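S.K.: coordinates only, sequence not included:
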């Protein structure tokens, strides 16, 4: 994520000096808050993955859209229309079905229930991060005390994601890793032996390449995600994330039945049908919320009003950016 600052710096060098973004330390310090939320969500999600299968893990993360919409109503005075509320209700019921399928197929009910609860808490924390990012990007901030409101600018997406990465790195290096190293555990007597991990990378070129590839891929994913939040809103970002579980679930099944002959991946059980039904219902609720499926029992606003309802911003530039995103969601 911190590499986004490098991309931002390169792009700024290509712009005229008068149009360049003026870095503000006050705003950068505030970005520590979503960075902490991201760190907590990642930790909780990693713990939850130890107790639940990967397909449920990805599908349950779709609850983020429910949390984001709810948090925006509470804290950002976001006004949901009737079809949006109906979509949220449908998605909530879908998550109940998906959770029921996971619990019903579990060998250890208590262990799986703990994983489900931890994962839902991780999704709530991620939703907080999304909403905070939207606030920091879209809320105008004056670059100088003498600047007028008209001169105030918002935080660029790459600065937001980059500073989150910087704060996350600092927190990991000086807070999380020392604590994990000090606590007794199964990793050479520690919960996490950071020095052993570095030694493994030094002795394995393949592992080093994988780590570099992961850093590049996750940076690209985060940059793309933050631009979705910037040009549209946090709900749109969580909507697009919903379509990732399909690819992961299909890949897990292929690994089990085709590529590894049952060594890795995930099996198809009788309860998988319930999970599939929940997934389809989840996508239906998402489509209703996003107006991809319009129901006759609801009144839908015009295009300009619709944009204002979903983003809180009405401008010609937003219209140009919003249209392609609808195509992405509809064809994913």
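M.R.: Yes, it's here. Everything numeric in this text was worked out from a predicted model, so none of it was measured.
S.K.: going forward, measure contacts and count neighbours with C-alpha atoms only.
M.R.: Fine.
S.K.: which elements pack onto the helix or strand harbouring residue 210?
M.R.: Taking DSSP states H and E as the definition, residue 210 sits inside helix 205-231. Based on contacts counted as 3 or more CA pairs under 8 Å, 6 or more residues apart in numbering; DSSP states H and E, the elements that helix 205-231 packs against are helix 109-138, helix 157-171, helix 194-203, helix 234-241, helix 316-331.
S.K.: below is structure B, check it against A:
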């Protein structure tokens, strides 16, 4: 267990950086600046909002790529220590010893999860254009629902009663939060736009869950270091954005400047025109890097309880700061406080947190027979089998169930997963 000082630093770092990256993401979308020459306004540079969700995905990948340099530093430090201790052995040709020091740094296996990360994050960012940051963050809680359902369909896992209870509560919480976003009468966007935003965030979460499943199938068995996983996805994501995604969204027709779907020249001109947008971009990049690093460290050195509680606090902080921004910086930024609708949002948020706690077995429902955690269920099965042995009535074990237990044990051995820097 980490020391109290280290724990406090990690928790504070994840909380602050996680709050900053969501707030800065929304704040940047709300900023206004003069962009590229507008062909419909006599080629003058008109002032408009920085509505560039795909460009934001590039910034996100740059933030993840920073983790790659942290990984190189950790790797070099470990290699020097092994050489100093006399434990480093140069591998023979064709030999593939285990350990981060010996594994290749670049690997094509990271391309697929990076592509899914690109699509999922960009779709969710488009949804952020139409809803408040706090709603966006709460809707990202749908990852639990999609992860549970996809683990059944793809990984062939079995969900227990407490899993389904957590999923149902999460779905109800998502419905409550989504209702507030669509029907609260927010001045910035219509109900139809808010509904579209909610749908896009949920779609982005579904794609992000597919990314996690792919990471588990293809990356986990190779034993890559978490920082290498994040860093390499950042590298390949940056390449995919620059070479494919940004040129495509720039040249296909749309409602952005000069008939483009998302004019990237306009984004660069707006960065140069408004120093605030540039500063927010830099802060966003480094907050993504810090959030991933501290999040991975918390998952590795502490427990799921810490991670869940920090995520809940992060969502609350985002909401509070968003409301403060609305009244302190003007209605262009943040979200207003509406007593009736915000009470509904609080109820939805509470259901999301409770659903997460139950799904992760932090809140126990063992007093309900159908919701007994699988570890205890396994112990009871063993006791029954032992009793059968003593009576001479031993039954043959179900091979499928044994395989499921082994798979669960393997999955539980490494809780370190990539944190979505959204």
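M.R.: That came in fine, so what should we check first? Please read all numbers here as calculations on a predicted model, not as lab measurements.
S.K.: TM between them?
M.R.: For this chain pair, the superposition-based TM-score is 0.77 by TM-score structural alignment, normalised by the length of the first structure; 303 aligned residues with a CA RMSD of 3.6 Å.
S.K.: about what we covered before: can you list the helices and strands packed on helix 205-231 of the first structure in a markdown table and add mean neighbour count?
M.R.: Supplementary listing: those in a markdown table, determined by neighbours: other CA atoms under 10 Å:
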| stretch | mean neighbour count |
| --- | --- |
| helix 109-138 | 22 |
| helix 157-171 | 23 |
| helix 194-203 | 12 |
| helix 234-241 | 23 |
| helix 316-331 | 13 |
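S.K.: dump the ones you listed to TSV, plus distance to residue 308 of the first structure.
M.R.: As requested, these are exported to TSV (distance: least, CA to CA, whole Å):
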stretch	distance to residue 308 of the first structure
helix 109-138	14
helix 157-171	20
helix 194-203	48
helix 234-241	13
helix 316-331	10
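S.K.: what's residue 167 of the first structure aligned with over in the second structure?
M.R.: Structural alignment places residue 167 of the first structure opposite residue 236 in the second structure (criterion: TM-score structural alignment).
S.K.: right, and its match touches residue 112 too?
M.R.: No: with contacts defined as CA atoms under 8 Å, residue 236 of the second structure does not count as touching residue 112, sitting 9.2 Å away.
S.K.: could you point out which of the helices and strands packed on helix 205-231 of the first structure sits nearest residue 282 of the first structure?
M.R.: Residue 282 of the first structure lies closest to helix 234-241 among these, at 10.6 Å (CA to CA).
S.K.: so which elements touch that closest one?
M.R.: Counting contacts by 3+ CA pairs under 8 Å, 6+ apart, the secondary-structure elements packed against helix 234-241 of the first structure are helix 64-75, helix 109-138, helix 205-231.
S.K.: quick one: closest of the ones you listed to residue 299 of the first structure.
M.R.: Once CA to CA is applied to these, the stretch that comes out nearest is helix 64-75, at 19.4 Å.
S.K.: which outside residues touch that closest one?
M.R.: Contacts to helix 64-75 of the first structure, defined as CA atoms under 8 Å, 6 or more residues apart in numbering, come from residues 78-80, 88, 91-92, 123-124, 126-128, 130-131, 234-235, 238-239.
S.K.: so how far is that helix off the chain centroid?
M.R.: A distance of 13 Å separates the centroid of the chain from that of helix 64-75 of the first structure, by CA atoms, centre = their mean, to the nearest Å.
S.K.: spit out the contact partners of the counterpart of residue 288 of the first structure in the second structure.
M.R.: Taking TM-score structural alignment as the alignment basis, one finds that residue 288 of the first structure is matched in the second structure by residue 358. Taking CA under 8 Å, 6+ apart as the criterion, residue 358 of the second structure is in contact with 162-163, 165-166, 364-365.
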